[in-house]
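# Using only what follows, build the 3D model:
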Amino acid sequence: MQIEFYKYQGTGNDFVMIDNRSDTFPKEDIELIAQLCDRRFGIGGDGLILLEEDPEAHFKMVYYNSDGNQSTMCGNGGRCLVAFAKQLHVIENEATFNAIDGLHHATVGEDGLVSLQMIDVVDIKQTPDYSFLNTGSPHHVEIVEDLAHYNVKENGAAIRYGELYGKAGSNINFVSKIDDTTFSLRTYERGVEDETLACGTGATAVAIAMHATAVTAATAINLNVEGGKLTVTFDKVKGGYTNVFLKGPATFVFKGSITVSN
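Purely as a prediction, here's the structure:
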């Protein structure tokens, strides 16, 4: 079987993109998806995303982690998929698409940056040591000292596999404050089981958690991730957060085809 693919990255979060509007990709083949995401024996990526037809939107997003399993929402992946849809002429500069957590709206600016509306956030667990919230995917948010030298993989895995989140686990974000509108973060992603250069739902979670815990009063937050810069904006309303937008670059890297055994 020969598979045509596109490679995109958003602040270093990289994805294998496949146009599956013909519904021919073997989407239940976990081993194949993991192989395609493998950086030594495949194409390489933090995840694989299928663009599919949808009856109520411009397209549907189906997202898989690099371990081959279908997963929850991926913010940077969603932004990259919008750029991919534009490249395929499925959209021009605006999109509505369906994902596992519902409908999302997005725009592509003249500067090429993609702004993606995320889900509203209502429930935020706050403790003296960390916050926990779902921004389309579950996220643990914790402020740490000396983030640049912090062992994200070891400490992230310990929390992800610890008693706190059970078998399902969580994505783990470690944060440091730069100023009232800027934070740096590093993320351990479940499904990748390692630190990634960026995480869109993680950046969204950090921005909202910092506001919810009164670390900042800003509603427009700049996030420094290992692969670049993202911006999260939101409105605080009674009972939670709405009009949540994740904005940043979504870059086409290359296109190719790969032959795999059936």
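
# all contacts plus neighbour counts: C-alpha atoms, from now on.
OK.

# What ranges does the stretch 151-262 of the chain have for its helices?
152-160, 200-212 (DSSP state H, counting those that start in this stretch).

# To compare with the earlier structure, here is another sequence to fold:
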Amino acid sequence: MRIGFTKMHGLGNDFVVLDGRDAPLPVIDMRLASALADRRTGIGCDQLILLETSNVADFRMRIFNADGSEVGACGNATRAVGLLHGAPARIETGGGIVAASPVENGISVDMGEPRFAWEEIPLAYAMDTLSMPVGWDGLDAPVAVNVGNPHAVFFVADCDAVDLAAIGPEIEHDPLFPERVNVNVATVDARDAIRLHVWERGVGLTRACGTGACATAVAAMRRSLCDREATVTLPGGTLRIAWGNDDRILMTGPASESFRGIFDTDDYPPTA
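Presented below is the predicted three-dimensional model:
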């Protein structure tokens, strides 16, 4: 079966988008998702995005990481899908309903309310999520935040000096996090400026992570390290994050379409 796709990215965090809103797509399982995401033998992406019809929103967005695991939220992908849709939209995701709207400097996304209770992250057992009494090789006392998916945020003097490629996998797979975790290492440079590196579960080091930027900004705000609106700078670029008095997170930043193409599912047969 031949299927059209759109290759997109938000600050270098890239996606293959399959649009099944007008015509049903074939079953996309973990095997096919990871095969399409492979940068040597597939199309190549950090996440595979499926658009489907929805009974509760304008449409539904499903998100598969590069390893084929399905996750609940992706901020950069939401901006990309908002660009593709071309109009304000309410989007159903596994992490809840979000809203995307085109604005002058990109796409603005209402990411909803962050969650902080230990069982909402989730963690394996109860603890303070504002300053978790745990650490890994010099990274300690993280903040835990769920913004549709789980994040652990570490504040350090210089995030550029942390070997996140080495320590990220250990934290991601620690038994403390039963659904694994996204690992954020951040430096607060000013009351409105944060630098950030992210190890994304199921992906690895990423040039940008929208939910990571949201989680990190909210974590810094909860600790009174910055104001309620801040610029988060990642290797791929910057996002503007505002945490309103209504407790909802607003993320604003660019998204781009790279190219369009067609693949044939017969080129990705099940392995024996």
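
# TM value for the aligned chains?
Aligned and superposed, the two chains score 0.89 in TM-score terms (TM-score structural alignment, normalised by the length of the first structure); 248 aligned residues with a CA RMSD of 1.6 Å.

# Find the one among the helices of the stretch 151-262 of the first structure with the highest mean neighbour count.
Most buried of the helices of the stretch 151-262 of the first structure by mean neighbour count (mean count of other CA atoms under 10 Å) is helix 200-212; its value is a mean of 27.

# check the fit of it onto the second structure and give the mean distance.
By mean CA distance after the TM-score superposition for the first structure, the fitted helix 200-212 of the first structure averages 0.4 Å away from its aligned residues in the second structure.

# Find me the equivalent region of that helix in the second structure.
Under TM-score structural alignment, helix 200-212 of the first structure corresponds to residues 210-222 of the second structure.

# Which residues does stretch 5-18 of the second structure contact?
3-4, 19, 37, 43-51, 76-77, 79-80, 206-209, 236-238, 254-263 (CA atoms under 8 Å, 6 or more residues apart in numbering).

# List the buried residues for it?
5-18 (16 or more other CA atoms under 10 Å).

# for the stretch 1-150 of the first structure, what spans make up the helices?
Counting by DSSP H, counting those that start in this stretch, the helices of the stretch 1-150 of the first structure are 30-37, 75-87.

# State the distance from the most centrally placed residue in the second structure to Ala89 of the second structure.
Centroid-nearest residue in the second structure, with CA atoms, centre = their mean: Cys74, separated by 3.3 Å. According to CA to CA, to the nearest Å, Cys74 of the second structure stands 16 Å off from Ala89 of the second structure.

# same deal with Thr6 of the second structure?
For Thr6 of the second structure relative to Ala89 of the second structure (CA to CA), the value is 19 Å.

# What's Ile100 of the first structure aligned with over in the second structure?
Aligned counterpart of Ile100 of the first structure in the second structure: Gly94 (TM-score structural alignment).

# Just to check, that match is in contact with Val147?
No: the pair Gly94 of the second structure / Val147 is not scored as a contact, 11.1 Å apart, by CA atoms under 8 Å.

# out of the two, which sits in the busier spot?
Between Gly94 of the second structure and Val147, Val147 has the larger neighbour count (other CA atoms under 10 Å), namely 27 against 16.

# what's near enough to touch the residue mapped onto the more buried one from the first structure?
In the first structure, Val147 of the second structure lines up with Thr135, judged by TM-score structural alignment. By CA under 8 Å, 6+ apart, the contact list for Thr135 of the first structure reads 118-121, 201-202, 204-205.

# can we see that at 7 Å?
119, 121, 201, 204-205 (CA atoms under 7 Å, 6 or more residues apart in numbering).

# same question, Val198 of the second structure
Val198 of the second structure neighbours (CA under 7 Å, 6+ apart): 183-185, 205-206, 209, 212.

# could these go into JSON lines alongside distance to Asp227 of the second structure?
As requested, these are exported to JSON lines (distance: CA to CA, whole Å):
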{"residue": "Val183", "distance to Asp227 of the second structure": "22"}
{"residue": "Asn184", "distance to Asp227 of the second structure": "19"}
{"residue": "Val185", "distance to Asp227 of the second structure": "19"}
{"residue": "Leu205", "distance to Asp227 of the second structure": "27"}
{"residue": "Thr206", "distance to Asp227 of the second structure": "26"}
{"residue": "Cys209", "distance to Asp227 of the second structure": "21"}
{"residue": "Gly212", "distance to Asp227 of the second structure": "17"}
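
# Return the distance of the match of Val147 of the second structure relative to Asp123 of the first structure.
From Thr135 of the first structure over to Asp123 of the first structure (counting by CA to CA), the distance is 10 Å.

# Could you do Val114 of the first structure as well?
27 Å.

# What's the local residue count around the equivalent of Ile249 of the second structure over in the first structure?
Correspondence of Ile249 of the second structure to the first structure, assessed by TM-score structural alignment: Val244. Residues near Val244 of the first structure, counting by other CA under 10 Å, number 22.
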